[in-house]
Structure formats: structure tokens, C-alpha cells
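Peer 1: quick one: sequence plus predicted model below, questions after.
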Amino acid sequence: MTEIAHPETFRGLPVFTLPEPGDRHATPLPDADSVAWRLDCLWNEDNPFADLWPRFLDLVDSTRVRALLLGPWWHDEYEPLRPVLDRILADADRFPALRALFLADVVSEECELSWLEMTDITPCVEAFPGLTELTVRGCGDGISDTDRLSLRPFRHDALTTLRFESGGLPGSVVRAVGASRLPALERLELWLGVTQYGGDATVADLAPLLSGAAAPRLRHLGVQNSEIQDEIAAAVASAPVVARLDSLSLAMGTLSDTGAHALLDGQPLTHLSELDLHHHYLTEPVQQRLRVALEPHGVRLNLDGPDDWDPEYDETRYVAVDE
């Protein structure tokens, strides 16, 4: 699982993992509002979430907590997110200053992305009206519908950054985002993934987002990690939202010369500060066309390719993150 790591900072704050109980080497706890708090149950069987959560509330002034990351919420066997999320949401009123939430800050050594047992995350945005940033990692492929990632259309007036990292993002989630009303949203990133892991979103599902109607203040759009990246590029080439963007990412997917030609022949992209196409399948002549068309206008262009792909020997294309 590439492109996945524990963040060192979140919403501009250094990430600090709450020490395990009885950790003799633990340093004094930082001020509640000076770090992004990360909770992790994986490495200590005596630290189940049922004990970790009340200990966190006892040790830290939750009224001052600004950012929260939920790491592995299990120790041995994987467990669904729903009971853990219910417990957090039951105490939502104790977090009036919370502005950033990261659900499932988990890397492959802890659990593969598409195995994470997720749930309906709509209650998170409903419970935290002051939230400005939400990152959700995982989808829950191959398990019951109740443990798969889901979302209902919602309105949120404060959310500025919304990010879904998935090896198979359900089309229903994409449609729900498009049907939501997000007047403050500036950054949106969707990792669509592959059908093998439940990524059944289509270009048609993206239409409300590409029209710009759902998020009138959007400045960065990432529609990436997709096996239909060429189709997405063709849709983006004429999408109304592009004219108002500062940066665009179609990275991590199976973008080929077909998709790149659509971008080159479509609406101007010279107003962008950055176009991220890394992990692509473009020939060198097409890469050079992109450089000539965009870089003289100051567009930062990321054309880093897959490390282990050689078009002379391997025609297989794959996304950067699936399982």
C-alpha cells in the first residue's frame, strides 16, 4: 500500500500519540490545544478503546482539543468502527474547539486500507458543526453493508477540507458529496480506487462536483487513484469547476496518453498553480507536450511515474493504492 503514511502534522499541529498506560518513558503531556491528538490501541492488549477513551478524557482538557486522529481502535482482531465512533460522538459536546478529525489513521502494517471496517460517517459532520477538516481512510470491501463506508447528503457551513483515501470508494459516497451543500469547502480529494475493492464510482457520479454547484469556493480538486482516470480527465477537460481552481490532481491512477490529450485539447489549464499527474502512464512525447503547454505559465507539473513500470516490457496499468 503506497502513498499511505501516518501524518506528522494535522491541521498545522504536530501529531502526538497519547502514551500507553504505565509508559515509564512518557514525557509530560503537551497542552491540549498545542497538538493533534492521536489515539492508538494496537500495540498494547491492556489498552482497549473502552479504556483508552475515558483515560483520554480524564488526562486531556477536551474543551481545548483542536484536532483528533483515530488510529487503530483494536488490538488483535479487526473490529468495526461503528461502536468506537458511537462512543466518540456520544461525547461530542465535550469538544467545542474541535476543528479537524482523521478517521482511521492506519497504515498497511496495521491493516490494509480496503480491509478497514468502516461505517456511515455522516454523524461526524452532524455532531461537529465547527469542523473545518475531515479525512476518512478506508472503505470496508468484502464485509457487511453496515461495516462499509457510507455517507448521506449533508450541509456543513464550516468544512473547508474534505478528503477520502480509499482503494475502492463507493459511488454512493461520491454521489452524497455531490448532493451535499458545502459553501466553505476549498479542498476536496477523492481516491476512487478499483472495482475489485468496491470502487464503483462513475464519471456521471462526479458531474455535480465537476459543475461546481456543491462547493462554490472550491480551490483544489483531486479526483485520483482511479482505473477510469482517462474518462475522468476527459470530463475534467470541459468541467466548469476547473476555471475557479488553483490546483488540480488527477494523480495515482491509470492516466494514459488518451487522457492527457483530452486535457491538452480541452479548456485552458494555464491559470493553475499546480497540476499533479504523478503515477501516470504517459509516453515521453506527451509528457513533453504538457511541459511546453503549462510550465512557461508557471504551472508546477508533477509527472513522476510509477517506479516499477516500463512501457517497453509491461503494458499493465494499475492504481497507486488498492488493497
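Peer 2: Here it is on my side, so go on. Numbers count the residues shown, from 1 in each chain.
Peer 1: rest of the way, CA atoms for contacts and neighbours
Peer 2: Fine.
Peer 1: so residue 44 sits against residue 20, correct?
Peer 2: Yes. Contact criterion Cα atoms under 8 Å: residue 44 and residue 20 qualify, at 7.5 Å.
Peer 1: can you give me the helices for the stretch 101-250 of the chain?
Peer 2: Counting by DSSP state H, counting those that start in this stretch, the segments of the stretch 101-250 of the chain that form helices are 122-127, 171-179, 203-211, 229-236.
Peer 1: who are the contact partners of residue 156?
Peer 2: For residue 156, the set of contacting residues under the criterion of Cα atoms under 8 Å, 6 or more residues apart in numbering consists of 125-126, 129, 181-183.
Peer 1: now the two most distant members of those.
Peer 2: Between all members of the contacts of residue 156, the longest pairwise span (Cα to Cα) is found for 126 and 183 and amounts to 15.3 Å.
Peer 1: which of those two has more neighbours?
Peer 2: Taking neighbours as other Cα atoms under 10 Å, residue 126 and residue 183 compare with residue 183 leading, 18 against 14.
Peer 1: alright, now check it against this:
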Amino acid sequence: MTVSSNMQELDGLPAFDFPDADAEAEAKVDADAEPKAKLPDAASVAWRISVDAYDSEEEWESAFARFLKAVDTTEVRALIVGAWSDAYDSAPDEVIGAIIAASDQLPCLRALFVGDITYEECEISWINQTDMAPLINGLPQLRSFGVRGGQLLGMTGVKHERLRSLTVETGGLDAAVVREIGAAELPALEHLDIWLGTSGYGANTIVADLEPFLTGARLPALKSLALRNSEIQDHIAAALAGAPVVARLETLDLSMGTLGDEGAEALLGGQPLTHLKKLDLHHHYLSEPMRERIRATLEPAGVIVDLSECESARGDDWRYTAVAE
């Protein structure tokens, strides 16, 4: 599976596409036509700014500059960075620089996502990224940050006192980035979501690299942990069976990966999970008896269990993550 559609919302706000340059020009010159729809209130939507993914006539920074002039940015709460030109070949350093330079104009910005790019624009494992630490650290008012694409991604020296949610979506994440996230100083972080991906697209994480998340010692506020879209899902499940962090989680997410009966057996045989509000295992390779055992163990305690997308019904021995290329 690939990422086939853009984000519909961010931080509880519906996504809204800021008009491209041609649409804006048409709205200005076509005075005799029917009135154009007005832009929504700045605080009411998550603003998505994108340009053509291939050979765009406008650079993303130019579109962002138009946005800064057209919208009351002092009220903007959420921003989505869509495609920039040739994301498969160029890192978004200018994009990051433009946002940091405009930080004083975005005092209410609470949520930011970089790389809302579909497979038709650029496959997830082809998206070139860059070190996100200057951006995260440069926006101290942020509460939620997400990024898609692991190529050249960095998280070196992330330090943020208020960030509550961090999401990293990849088809293959280098273990060095995982370790950088593990070393980050994020005392307020409540939700961590990492798509580890497959070795065919650069993933090389081993369980030892996940130790900071398993102990939770550096994440005192963590309530929701997602280590997913991984081809080592059984090993992760086994490690979580005795991981100290689990006892204080409300949500545990091992979805989108290659979880099979071996991993589920280890997870159920470890510490109790009945305190969880939700256990998300969708897109898995569990047998029907194991699925029934999970339900019988957790659902009577009120745990919401997502066992949808049973891939074991495919009838082959090869296991796939939900998102790779």
C-alpha cells in the first residue's frame, strides 16, 4: 500500500488548500464572473500549502509568501506543508528556512506537518527530507509536529518543552534517526508515532535502538506509543511484553506491520494490558484463534482492540508492511 490521499485534518481542524498562483490571479482579474469563495477564517482550518510536484512554475517559498500576505497569520493554528517541487530530488531546506523566518508572524501556530505528499506526487520512500531539529526547536509554541519521508531525515538535538505529539511516517527509517528521536528532550510529549518501514527501503532498526521508548525514562508524559509499519513487529511486541513504559500507556499501537502469532503470544504472556484504552493491531498476520484469544483477554476489561485488515487471509508466506515504497 502507498499513501494515496492527502490529509483531511490536522490537530482537529479540517485541511484547506491555499489557492495556487493561477487561481489567485484569476480571482483578481475576473471581476465580472461569479464571486469567488472567500478564504476561511485563519483559525478555522489547517492550511495546506503545496506546489506542483514536478517542474513547478512556482516555488513553495513563493506560495508561502503569498499565504503570509493573504491570511491573518497571527490567527493560524495549523499548517500543512504539501508537495514542493521535485521532492524526489530536492530537500526542503528552503521550505524549512521560510517557515522559521516567518515564526514571528505565526504566534498561534500549534500544529505543523511537513510532507503531506501522495504517491502520485512522490512515493513516501523517495521523499527527500532534511534535519527537522532547527524547525522544531525554532517554534517553541508548537504542540504537534509530523513529517513524512525518511530519505535524509534528521532529528539531531531536538529539544522542546511543549511538544505533545510527534509523528514520523516513513517506508524505511534509518536507525540513526530512531536513536536521535530517542535522545530528544521532550518532557511534555504524550503521543509518539514512528513508522519504521522495511529494510528494502532503508530500515535497519533493531530492538536495542528502541530502548529509550521502551523504558520511557526520557518521556515522562507519554500516554500513547505507536511503533508500527515495521517488518520486525514480532520482535517489538516481545520487547514491549516487559517494557516499563507500557504500564502508564493509554494507547499501544503495533499496527501496519508484520505482527504474527509469535509476537502476539509474547505480548499476551507479558505484563497485563487490561489497563489500556486501546490496542491497535490493524494490518496483521494473526490466526483466528489468536485473534479470539486477544479479544477474550482484553475486551471484557473495556479495551478497544482493532484487529481489522487481517493479512494472513492472503494465503502466502510473505509478509508485507502496510506502507513501504
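Peer 2: Sure, I can see it. Just so we're clear, the structure is a prediction, and the values are computed from it rather than from any experiment.
Peer 1: returning to that earlier point: of the contacts of residue 156 of the first structure, which are still contacts in the second structure?
Peer 2: With contacts defined as both residues aligned by TM-score structural alignment, their matches' Cα atoms under 8 Å, 125-126, 129, 181-183 are the ones among the contacts of residue 156 of the first structure whose aligned partners also touch in the second structure.
Peer 1: can you redo the residues you listed as a markdown table with distance to residue 94 of the first structure?
Peer 2: Written out in a markdown table, the entries for these read as follows (distance: Cα to Cα, whole Å):
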| residue | distance to residue 94 of the first structure |
| --- | --- |
| 125 | 15 |
| 126 | 15 |
| 129 | 13 |
| 181 | 26 |
| 182 | 25 |
| 183 | 26 |
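Peer 1: quick revisit: so can I have TSV of the helices of the stretch 101-250 of the first structure showing distance to residue 37 of the first structure?
Peer 2: Output for the helices of the stretch 101-250 of the first structure, formatted as TSV (distance: least, Cα to Cα, whole Å):
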stretch	distance to residue 37 of the first structure
helix 122-127	17
helix 171-179	27
helix 203-211	32
helix 229-236	35
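Peer 1: comparing residue 44 and residue 20 of the first structure, which residue is more hemmed in?
Peer 2: Counting neighbours by other Cα under 10 Å for residue 44 of the first structure and for residue 20 shows that residue 20 has the greater number, 17 against 13.
Peer 1: do I have it right that that one meets residue 48?
Peer 2: No. At 10.4 Å, residue 20 of the first structure and residue 48 do not qualify as touching, with contact defined as Cα under 8 Å.
Peer 1: how many residues are close by the equivalent of residue 237 of the first structure over in the second structure?
Peer 2: Residue correspondence, TM-score structural alignment: residue 237 of the first structure in this structure matches residue 241 in the second structure. When neighbours are counted by other Cα under 10 Å, residue 241 of the second structure registers 21.
Peer 1: check contacts around residue 241 of the second structure.
Peer 2: 266-271.
Peer 1: can you pick the most crowded of the residues you listed?
Peer 2: The most crowded member of the contacts of residue 241 of the second structure, judged by other Cα under 10 Å, is residue 267 (22 neighbours).
Peer 1: and it, what pairs with it in the first structure?
Peer 2: Matched by TM-score structural alignment, residue 267 of the second structure corresponds to residue 263 in the first structure.
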